[in-house]
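Asker: Quick one, structure for this:
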Amino acid sequence: METALLFVIGIVVIVVGLVLSIGLHEIGHLIPAKRFGVKVGQYMIGFGPTLWSTQRGETEYGVKAIPLGGYISMSGMFPPQKTVEVAEDALVGAAAGPGARTATTSIFGTLTQDARDASAETVAPGEDDRTFYRLAVPKRIVIMLGGPVMNLLIAIVLYAVVLCGFGTQQVSTTVGSVSECVLPASSTATSCPAGATPSPGAAAGIRPKDTIVSIDGTQITSWTQSTAIIQKSAGTTLDVVVRRDGALKTLHVTPLRSERYKTDSSGNYVLNAAGKKETEEVGFVGIGAAYERQQEPLTAVLPAVWSNVTEVGSLIVHLPQKVVQTAESTFTGQKRDPNGPVSVFGVGRLAGEVATLHSVPILDRLSTLVGLLASLNVALFVFNLIPLLPLDGGHIAGAIIEGVRRFFAKVFKRRDPGPIDIAKAAPLTMAVVAVLGVMSAILIYADIVNPISLG
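Answerer: Model (predicted):
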């Protein structure tokens, strides 16, 4: 019963955090839109049927049934069709003959005109000057960047909470474990066989919770430093000073020459020509480090956020390939890539599993949940910057293209080309929505029947 309750609590934390993130994302659009005089008809969190709404001034604020997104309805997102284009369409129709309609007119043209009509319906009589498309290019970019930037700011705050508030588990100079005997790297034994050589650490009397203070007079400030000294001192007796129960104690340790797998600077195993792990002989004492929670400085926050941004960016670049791999592993019964994409459903499931990890301290579980929300906001930030409609990045790209066109028209003293007709991208928008819908359905199905698990 307790496990089920904790699982639900983990999911609720993510759902509430997601809804708040979406709400703040839309506020990032809402505030500059109103500041620049654009009429905003609706501010909605979610999609589908409206669960609750209230009218404040000219804007309806509400919550809808499906909390997987949100939107604000701004007046005049798309400019009306130019008169010249209307005339050209009429000429094309006349040339084609009575009753003839080209594929462009029947499909793409219809989608484009529907987008224009829907936009025109949001413009009240006499309020054409309060439309989005009439704003200066920089103001439109600010409005559309407001949402993703809000998610980035949320991620920065949450990362600060995780790194500087909760802290992270880091290797300390305290001994966490002491091996009873020496086993070669290739051994698969889980216990010491009869006649096995005692480990130098156990023979010298090193105990778990001892803190290494110095080795042969060298002050130890990190576990890596102590490891480096031990590995190059095979056969040499070392004076190891440890702090035990508040008192200093000197122990005499002689590292044995032992075989271990060779690793590179990134910690990956080095393979030989045959594809097998290479080994090397180093000094061995048989002790392992304990992990301690340490709070990090504020200077660690932005690098951590940037690292997450690059990871999400790389994942999005390879998203179609990753989704195909996810589908293949799901339908063939193979284990999924733990670093692959997941749906919001999958994130909620992972949050539930985190909450039920009884062997993990509650502080670590809370930290992980906050970290999941931070990563989710980074994903919202990066994903919304993709330069395709209906995403924010598509509107930003349209505004930039318009700005460039107007700049060159001014430089070469040509007629102002006017606002870019971004409604023409409506067919592409429908295609993007369809593709995103298919990928989302695949990921949700995979997260149900073949989920990524922490176990």
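Asker: From now on I want contacts and neighbour counts done on CA atoms only, so please keep to that.
Answerer: Fine.
Asker: Can you get me a residue count around I206?
Answerer: By other CA atoms under 10 Å, 26 other residues sit near I206.
Asker: contacting residues for it?
Answerer: Taking CA atoms under 8 Å, 6 or more residues apart in numbering, we find I206 in contact with V178, L251.
Asker: tell me the secondary structure for it?
Answerer: With DSSP: H, G, I helix; E, B strand; the rest coil as the basis, the three-state label of I206 is coil.
Asker: With P193 instead?
Answerer: Put simply, P193 is coil when judged by three-state DSSP.
Asker: how near is it to V182?
Answerer: From P193 over to V182 the distance is 10 Å, taken as CA to CA, to the nearest Å.
Asker: okay, these two: which has more neighbours?
Answerer: Remark: of P193 and V182, V182 carries more neighbours, 20 against 11, as counted by other CA under 10 Å.
Asker: Could you give me the buried positions within the longest helix along the chain?
Answerer: Longest helix in the chain, counting residues (DSSP state H): helix 2-35. Within helix 2-35, the residues that count as buried by 16 or more other CA atoms under 10 Å are 6-11, 13-15, 17-19, 21-30, 32-33.
Asker: element containing the closest residue to Q219 other than its chain neighbours?
Answerer: The shortest distance from Q219 to any non-neighbouring residue, by CA to CA, 6 or more residues apart in numbering, is to V213 (6.1 Å). In the assignment (DSSP states H and E), V213 maps to strand 211-215.
Asker: Packing partners of that strand?
Answerer: In terms of contact count using 3 or more CA pairs under 8 Å, 6 or more residues apart in numbering; DSSP states H and E, strand 211-215 is assigned the packing partners strand 168-178, strand 238-244.
Asker: need those in JSON lines with distance to Y445 and mean neighbour count, can you?
Answerer: Below are these laid out as JSON lines (distance: least, CA to CA, whole Å; neighbours: other CA atoms under 10 Å):
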{"stretch": "strand 168-178", "distance to Y445": "33", "mean neighbour count": "19"}
{"stretch": "strand 238-244", "distance to Y445": "54", "mean neighbour count": "19"}
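Asker: Another for comparison:
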Amino acid sequence: MSALLYALGILLIGIGLAVSIALHEIGHLVPAKRFGVRVTQYMIGFGPTVWSRRRGETEYGIKAIPLGGYIRMIGMYPPHKGDAPGTIREDSTGFFQQMSDEAKEWESSQYSPEEQHRTFVNLSVPKKLAVMLGGPFMNLVLSVLLLAVLLIGFGLPTTTAEVKSVSQCVVPATAPPDADCAGMPPAPAAAAGIRPGDEITAIAGEPVGDFQDLSRIVRAHPDQEIEVELVRDGAPMTLTVTPLSNDVVSLDADGRPIIGEDGAPRTEKAGFLGVSGTQAMVRQPITSLPGMVWDTFAGTAKVVLTLPMRLWDIGVTVFSDQPRDPNGPLGVVGVSRLAGEVVSADAPGFEAKERAFTLISMLASLNMALFVFNLIPLMPLDGGHVLGALIEGARRQAARLRGRPDPGPVDMSRMLPVTNVVALAFIGMSVLLLYADIVKPIRMFGP
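Answerer: Have a look, this model is predicted:
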């Protein structure tokens, strides 16, 4: 049964990724067709064709290697100035120039002179940007929609103000881990009669939304008598409590422990109540979506910007005894493994809702990664074409201001050497991640 669930997890994440790629390519396909460009192919995957069907002038299909997709538009490169499509000059010299000319020759052989107006290169700069940004934009929309489902439909893991447990005594943060209550003062919560299951709604007149609010208010009132409003078995109650001044771990603005230079948590004198909160999935208002989208984008962009360094670290760890960074990049195999673990793991408190939440969260992150990664201004990524269109627009505007002739479209075929180097780098990255995912996989629930 566990093996079947593991396979189901891989299948679900595979379907989600395939849909994401398919919609990415639709983001390119729809504006291209809308602007009259002839699209000859719409393919999911690379390599040999597994299935295809022609609809009108476009072949739609699936290829054997599910690592991306593409659409093929006629006229990606401009013909030589003064030459008709399908012709090429004979005076080309140099390896790189020959590579560019051969690419142009092949491109121009795919359409007749009468179809010149239907080429991608013939589009205006705004239309080129719309076509090339359409794919990443679809992934951004998908990521935002999935994050909205998580926020509004499932909620976020939150420590609520419902009391899970009550400490019987006050133990300083500097005490050893095995310290007991001998000689320790009683905890204020226990002395005031607070019980597990009580839902604290306000402290010292301030409303409490979650355990972070509760902790913040209590810490600010050491040795001060305050009122605690709570609900017990559906009935509201008010108790009086005096938080004791105690050595507690210092927290930052986000409620995370502050670690000192020696690696140990910093401590400070603050009010102590002696209760712990309950972990629960709490639905969030739609107003919290922009913040979550930005956090997801910023985190993904940080990973992409530091990708070379992270890949170097992975290369070091897979050929040494160093542990792999659990927050580092993953390949297709690594993502599939995690999805299999999510669906099949027998972990306490990890039920169907938590499994669905985690899978949707993975897909939201994958789509944000596709959005950010494809905006890298390098060929053959969408960002490379976007950069070319922006340069073309800047050149034309500069020529117009100087009263000079239109310089025409940017010849992206001259970037083919760079394109090939980047493509080889991506292949190398994929191979490294594949090897790392096999020999040193990242696991969600440990070995």
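Asker: what's the TM-score here?
Answerer: The TM-score (TM-score structural alignment, normalised by the length of structure 2) is 0.90; 440 aligned residues with a CA RMSD of 2.5 Å.
Asker: that older thread, which stretch among the helices and strands packed on strand 211-215 of structure 1 comes nearest R405 of structure 1?
Answerer: Closest to R405 of structure 1 of these, according to CA to CA: strand 168-178, at 49.6 Å.
Asker: Structure 2: matching residues for the closest one?
Answerer: Aligning strand 168-178 of structure 1 against structure 2 (TM-score structural alignment) gives residues 156-166.
Asker: Now find how far off-centre the matching stretch is within its chain.
Answerer: Computed by CA atoms, centre = their mean, to the nearest Å, the chain-centroid distance of stretch 156-166 of structure 2 equals 28 Å.
Asker: check the fit of that stretch onto structure 1 and give the mean distance.
Answerer: Taken over the aligned residues, the distance from stretch 156-166 of structure 2 to structure 1 averages 1.9 Å (mean CA distance after the TM-score superposition for structure 1).
Asker: Contacts for that stretch, please.
Answerer: Stretch 156-166 of structure 2 has contacts (CA under 8 Å, 6+ apart) with 150, 189-190, 194-201, 208-212, 214, 274-284.
Asker: rewinding a little: which of the residues in the helix or strand following the longest helix of structure 1 are buried?
Answerer: Following helix 2-35 of structure 1 in sequence order, the next helix or strand is strand 40-56 (DSSP H and E). By 16+ other CA under 10 Å, the buried positions in strand 40-56 of structure 1 come out as V40, G41, Q42, Y43, M44, I45, G46.
Asker: Make CSV out of those residues and add distance to F381 of structure 1.
Answerer: Below are these laid out as CSV (distance: CA to CA, whole Å):
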residue, distance to F381 of structure 1
V40, 23
G41, 24
Q42, 22
Y43, 19
M44, 19
I45, 17
G46, 18
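Asker: Out of the residues you listed, which comes closest to V305 of structure 1?
Answerer: I45 (25.7 Å).
Asker: What count of nearby residues applies to the aligned residue in structure 2 for A120 of structure 1?
Answerer: For A120 of structure 1, the aligned position in structure 2 is S108, judged by TM-score structural alignment. Neighbourhood size, S108 of structure 2 [other CA under 10 Å]: 24.
Asker: Against L256 of structure 1, how distant is the residue nearest to Q219 of structure 1?
Answerer: Applying CA to CA, the value for V213 of structure 1 to L256 of structure 1 is 21 Å.
Asker: So for these two, which residue has more residues nearby?
Answerer: Taking other CA under 10 Å, V213 of structure 1 and L256 do not tie; L256 has more neighbours (24 against 21).
Asker: give the contact list for that one.
Answerer: L256 of structure 1 neighbours (CA under 8 Å, 6+ apart): P200, A234, G235, V282, G283, F284, V285.
Asker: How about the secondary structure of the second one?
Answerer: In terms of secondary structure, A234 of structure 1 is coil; the call rests on three-state DSSP.
Asker: Find the nearest non-adjacent residue to it, please.
Answerer: Nearest non-adjacent residue to A234 of structure 1, counting by CA to CA, 6+ apart: G283, 4.1 Å away.
Asker: any idea which element the residue most central in space within structure 2 lies in?
Answerer: The centroid of structure 2 falls nearest to S365 when counting by CA atoms, centre = their mean (2.8 Å). Using DSSP H and E, S365 of structure 2 sits in helix 352-374.
Asker: Quick check: what element follows that helix along the chain?
Answerer: helix 382-401.
Asker: List the buried residues for that next one?
Answerer: So helix 382-401 of structure 2, judged by 16+ other CA under 10 Å, has buried residues 382-390, 392-393, 395-396.
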